[in-house]
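[1] using only what follows, build the 3D model:
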Amino acid sequence: MSINRISIYHLETLLWIERLGTFSAAAERLNTTQPAVSARMRELEQRVGATLFRRDGRGMALTPAGRKLVRDCAPLLREMEQALLGSGGFGEASGVVRIGAGEIAAASCLPPFVAELKADMPGVGLEIEIDLTANLIQQLLTGRTDLAFAAGPIAHPALKTSPIGEVELVWLASPAVAAAFAGGAAMLPVWSLASHSPIHGRMREAIAASRIAQKSLNLCNNARTMIDIARAGGGIGIFPRPMVRGEVESGALVEIAAMPALAPVEFHVAMRVADTEPVLTQIFDRAAKLNLAAARA
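    Next up is the predicted model:
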């Protein structure tokens, strides 16, 4: 065994392959190419003198020797990272952290959280992607993102989560549409987020309990666009209050009275259980202390 020729990046690459399941996912996480990852693993196998991977269908799986190396080296790398951070603090941390968030989180708690994070960890690059909850969870599970702010509850054995509060939903329309509805119109267009959004289910239940005609429902996968449609007089919508505060304060949108009550949407922050990097763990712990109610105040 040529231990003096084994570098940290060899072991780090091995651990990310084990965590994410594929060479390509590890390459994306490490900001390199799949051929580079394959080359690192060939070098590592040569230097430890053992086969670490075997072909499993179209993919690769760890051999017993590979699993043992992961088990033995993971704590060592984690301790090394903690030691290095201990000497310089998180202010000296580096790397790239990918954060996924829904539009509601992006409009409430995310901006101040990111600003504070960048102030405390200037060397950590952030990549933020806004998407629907279903997509966020899938991206988190496949390693495309490291942290997700998503509507919950979230239940998956590969993820750990923490609740960060609830967001109130409100019935809104332009003043003209609200007046028409108050006058008895029942065929006005109603807008909801797409079927895989948690708001869609609330919308269906609320419409069934109201005098709105069922066939009036229209779908959109972007809450901001729905708000703009409502402002333009295009119909009624159920919206998260943090996203429409400005429109309500200016009078561009008004609340519709005597409508069925809406349960709030619960939000969680989530990360993979297998991720033990000190920087990512620190960011998750900070995110877990967020309070959406305080962010709305």
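
[2] could you use CA atoms for every contact and neighbour count after this?
    Fine.

[3] quick one: stretch 271-283 to chain centroid distance?
    14 Å (CA atoms, centre = their mean, to the nearest Å).

[4] which residues of the stretch 151-297 of the chain fall in strands?
    159-167, 169-173, 190-193, 217-220, 236-240, 254-255, 265-272 (DSSP state E, counting those that start in this stretch).

[5] between strand 169-173 and the fifth one, find me the angle.
    Spelled out, that is strand 236-240. 140 degrees (axes from the mean of the first three to the mean of the last three CA atoms, to 10 degrees).

[6] can you check the last one too?
    On the basis of the same axes, to 10 degrees, strand 265-272 is oriented at 120 degrees to strand 169-173.

[7] which strands and helices sit next to strand 265-272?
    Judged by 3 or more CA pairs under 8 Å, 6 or more residues apart in numbering; DSSP states H and E, the packing partners of strand 265-272 are helix 133-141, strand 147-151, strand 159-167, helix 278-287.

[8] how about CSV for those, with distance to M203 added?
    Converted to CSV, the helices and strands packed on strand 265-272 look like this (distance: least, CA to CA, whole Å):
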stretch, distance to M203
helix 133-141, 16
strand 147-151, 15
strand 159-167, 15
helix 278-287, 29
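
[9] looking at these, which one is packed in the most?
    Mean neighbour count (mean count of other CA atoms under 10 Å) peaks for strand 147-151 among those, with a mean of 28.

[10] winner for burial among the strands of the stretch 151-297 of the chain?
    strand 236-240 (a mean of 26).

[11] who touches it?
    104, 167-174, 177-178, 188-192, 199, 203, 223, 226-227, 230 (CA atoms under 8 Å, 6 or more residues apart in numbering).

[12] distance of the most centrally placed residue in the chain from V248?
    Compute the mean C-alpha point of the chain, and by CA atoms, centre = their mean the closest residue is A148, 2.2 Å away. Remark: distance between A148 and V248 (CA to CA, to the nearest Å) = 29 Å.

[13] now the other sequence, so there's something to compare against:
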Amino acid sequence: MDISDMRMFEAVSRHGSMNRAAQELHTVQSNVTARIRGLEEELGVTLFQRHARGVSMTPAGQRILPFAGRLTKLLADARAAAQDDGAPNGALVLGSLETTTALRLSPMLTSFAKAYPQVRLVVSTGTTRKLLDEVLAYRLEGAFVAGPVSHPDLHQQVVFEEELVLVTAPAIRTLDALTAVSDLKTIVFQIGCSYRQRLEAVLADKGIATAKPLEFGSLDAIVSCVSAGVGVTLLPKGVVTGAWQEGRISIHELAPDQAQVQTLFVRRTDAYVSSAMSAFLDLAGPKPPAAASS
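    Next up is the predicted model:
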């Protein structure tokens, strides 16, 4: 077993396909298939179940996957350290909640890009659960997620404090009015979004029954559906203030213990901190809450 075997194993596990892994690694499928088969023979276990749609990991494959990620990241960190002369440069791959990207990151990323033009900054969005998984798997160097977070392999720092509000159609003037809505739907991001979990808790606390949630992948889609009266959602006040001022939605403030949420920046404790990451961490220090508009 060598590092190239583990790289192939990690790529196949991520894509669920020998062919797509081969394309990423700039080789042919037969080579990937042979190397994976050789790795399985060396370890004496089956790592993937083959089927018509591709492959899926066996329990043995799942057990060794974290080691593949560590080895791949360790080599990448060694290469980055050798080339890191102290001036921020190279790629910096981060993740963020879509709400945080919309509300907070534009000025921060603009300032960083102007200050460090040699850094290629890449930011992808996702739910808190997805982003944490990506950081833990070494696929993201860091991510902005909703707290609280507790994991021994993650370093975290508070960067923002947000106020969450319940968002409804304009016709809903009070939270009590929601109790009269039959088949009330929640409009949410995909499973793994911490705001979704809080919304369910807020409504349950008020004795409001809900139907199966509707899932959307973008903030604009969620706000549009709520505005049209399809359902309700829970979002940071700052990202919906504009729609509220335009009369497209109503917002309802919550008790502090339900409304206050911290946005954290998380990264692996064992990852190499490059000069680019160090510069970004300096810029991403704790910020005051966004000013509320009324």
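
[14] the strands of the stretch 151-297 of the first structure: which one's closest to R55 of the first structure?
    Among the strands of the stretch 151-297 of the first structure, strand 265-272 comes nearest to R55 of the first structure, with 25.2 Å by CA to CA.

[15] what range in the second structure does the closest one sit on?
    The alignment of strand 265-272 of the first structure onto the second structure (TM-score structural alignment) covers residues 261-268.

[16] what about the matching stretch, how far off from the first structure?
    Its matched residues in the first structure lie on average 1.4 Å from stretch 261-268 of the second structure after superposition (mean CA distance after the TM-score superposition for the first structure).

[17] need the residues that contact that stretch.
    Contacts of stretch 261-268 of the second structure with the rest of the structure, by CA under 8 Å, 6+ apart, involve 132, 135-136, 138, 141-148, 153-164.

[18] likewise for stretch 249-259 of the first structure?
    V170, W171, L172, A173, S174, P175, A178, S210, A230, R231, E247, V248.

[19] try 10 Å this time
    Identification of contacts with stretch 249-259 of the first structure by CA atoms under 10 Å, 6 or more residues apart in numbering yields 170-179, 181-182, 206-207, 209-212, 227-228, 230-233, 236-238, 244-248.

[20] what residues sit buried inside that stretch?
    For stretch 249-259 of the first structure, a neighbour-count test (16 or more other CA atoms under 10 Å) marks A252, L253, V254, E255, I256 as buried.

[21] dump the residue contacts of L71 of the second structure.
    Applying CA under 10 Å, 6+ apart, the residues contacting L71 of the second structure are D2, I3, S4, M6, R7, D77, Y138.

[22] quick one, what contacts V12 of the second structure?
    Here V12 of the second structure is in contact with 6, 18-22, 24, 32-33, 36, 48, 54-57 (CA under 10 Å, 6+ apart).

[23] what about 8 Å?
    M18, R20, A21, V55.

[24] what's the answer for A291 of the second structure, then?
    G238.

[25] my read: A259 of the second structure touches Y195, true?
    No - using CA atoms under 8 Å, A259 of the second structure makes no contact with Y195, being 10.2 Å away.

[26] quick one: contacts for the residue lying closest to N89 of the second structure once chain neighbours are set aside?
    Spatial nearest neighbour of N89 of the second structure, chain neighbours left out: V119 (4.3 Å); criterion: CA to CA, 6 or more residues apart in numbering. By CA under 8 Å, 6+ apart, the residues touching V119 of the second structure are P88, N89, G90, A91, L92, A113, A276.

[27] what about 7 Å?
    Taking CA atoms under 7 Å, 6 or more residues apart in numbering, we find V119 of the second structure in contact with P88, N89, G90, A91, L92, A276.

[28] now for the helix or strand hosting S24 of the first structure, which elements pack on it?
    S24 of the first structure belongs to helix 23-29 when assigned by DSSP states H and E. Here helix 23-29 of the first structure touches helix 8-20, helix 34-48, going by 3 or more CA pairs under 7 Å, 6 or more residues apart in numbering; DSSP states H and E.

[29] please identify the most buried of these.
    helix 8-20 (a mean of 19).

[30] quick one: that one to chain centroid distance?
    23 Å.

[31] contact partners of it?
    F23, A26, V37, R40, M41, L44, V70, T142, G143, A274.

[32] can you list these in CSV and add distance to Y9 of the first structure?
    Output for the contacts of helix 8-20 of the first structure, formatted as CSV (distance: CA to CA, whole Å):
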residue, distance to Y9 of the first structure
F23, 14
A26, 12
V37, 10
R40, 8
M41, 10
L44, 10
V70, 13
T142, 21
G143, 18
A274, 18
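
[33] if we can go back for a sec, map the residue nearest to N89 of the second structure onto the first structure.
    With TM-score structural alignment as the criterion, V119 of the second structure matches V124.

[34] number of residues surrounding Y138 of the second structure?
    20 (other CA atoms under 10 Å).
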